[in-house]
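*Asks:* would you be able to build a 3D model of this:
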Amino acid sequence: MNDATDEAPPIDPWLLGKLVCPVTRTPLRWDGGRQALVSDAAMLAFPVRDGVPVLVAREASAL
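*Replies:* As a prediction, the model looks like this:
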């Protein structure tokens, strides 16, 4: 059984490894259930629209 959080991100894995939270500068992780990049340090989920991460704090949703 495949869990939604195991879903592959819609962005290149190399790029995902380079992205950091714009608030805390800590690494982001993909959450397939939310379809967002999550900053555990900031407790924020950043949306990905058409394969493009939207790393703007006011666009993020709180966890």
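*Asks:* going forward, measure contacts between C-alpha atoms and count neighbours the same way
*Replies:* Noted.
*Asks:* helix, strand, or coil at the most centrally placed residue in the chain?
*Replies:* Centroid-nearest residue in the chain: residue 37, 0.5 Å away (criterion: C-alpha atoms, centre = their mean). Counting by DSSP: H, G, I helix; E, B strand; the rest coil, the backbone at residue 37 sits in strand.
*Asks:* how about this one, so we can line them up?
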Amino acid sequence: MKIDDWLLEILACPACKSPLRAELDADELACTGCGLVYPVRDDIPVLLVDEARKP
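*Replies:* Predicted coordinates for the structure are as follows:
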């Protein structure tokens, strides 16, 4: 997964607006607030609540 650090700093969870952290081993972004996990497909974060999964 290739997400630039500057982009990761401005991305936020669409559900609770908390910062996201990269899960490098699983190609996912995890919310630091509500815990939803968003997929990253072809190095593009899919920040849709309907696509997120609960950990």
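*Asks:* let me see the TM-score of these two.
*Replies:* The TM-score (TM-score structural alignment, normalised by the length of structure 2) is 0.88; 55 aligned residues with a C-alpha RMSD of 1.1 Å.
*Asks:* I'd say the residue nearest to the centre of structure 1 and residue 29 touch.
*Replies:* Yes - using C-alpha atoms under 8 Å, residue 37 of structure 1 is in contact with residue 29, at 5.5 Å.
*Asks:* structure 2: helices as residue ranges?
*Replies:* Assigned by DSSP state H, structure 2 shows helices spanning 5-10.
*Asks:* so what does residue 50 of structure 1 match up with in structure 2?
*Replies:* Using TM-score structural alignment, the equivalent of residue 50 of structure 1 in structure 2 is residue 42.
*Asks:* same question for residue 28 of structure 1.
*Replies:* Per TM-score structural alignment, residue 28 of structure 1 is aligned with residue 20.
*Asks:* so who does the closest residue to its match other than its chain neighbours touch?
*Replies:* Of all residues not flanking residue 20 of structure 2 in the chain, residue 31 sits nearest, at 4.5 Å (C-alpha to C-alpha, 6 or more residues apart in numbering). The contact partners of residue 31 of structure 2, by C-alpha atoms under 8 Å, 6 or more residues apart in numbering, come to 12, 13, 18, 19, 20, 21, 37.
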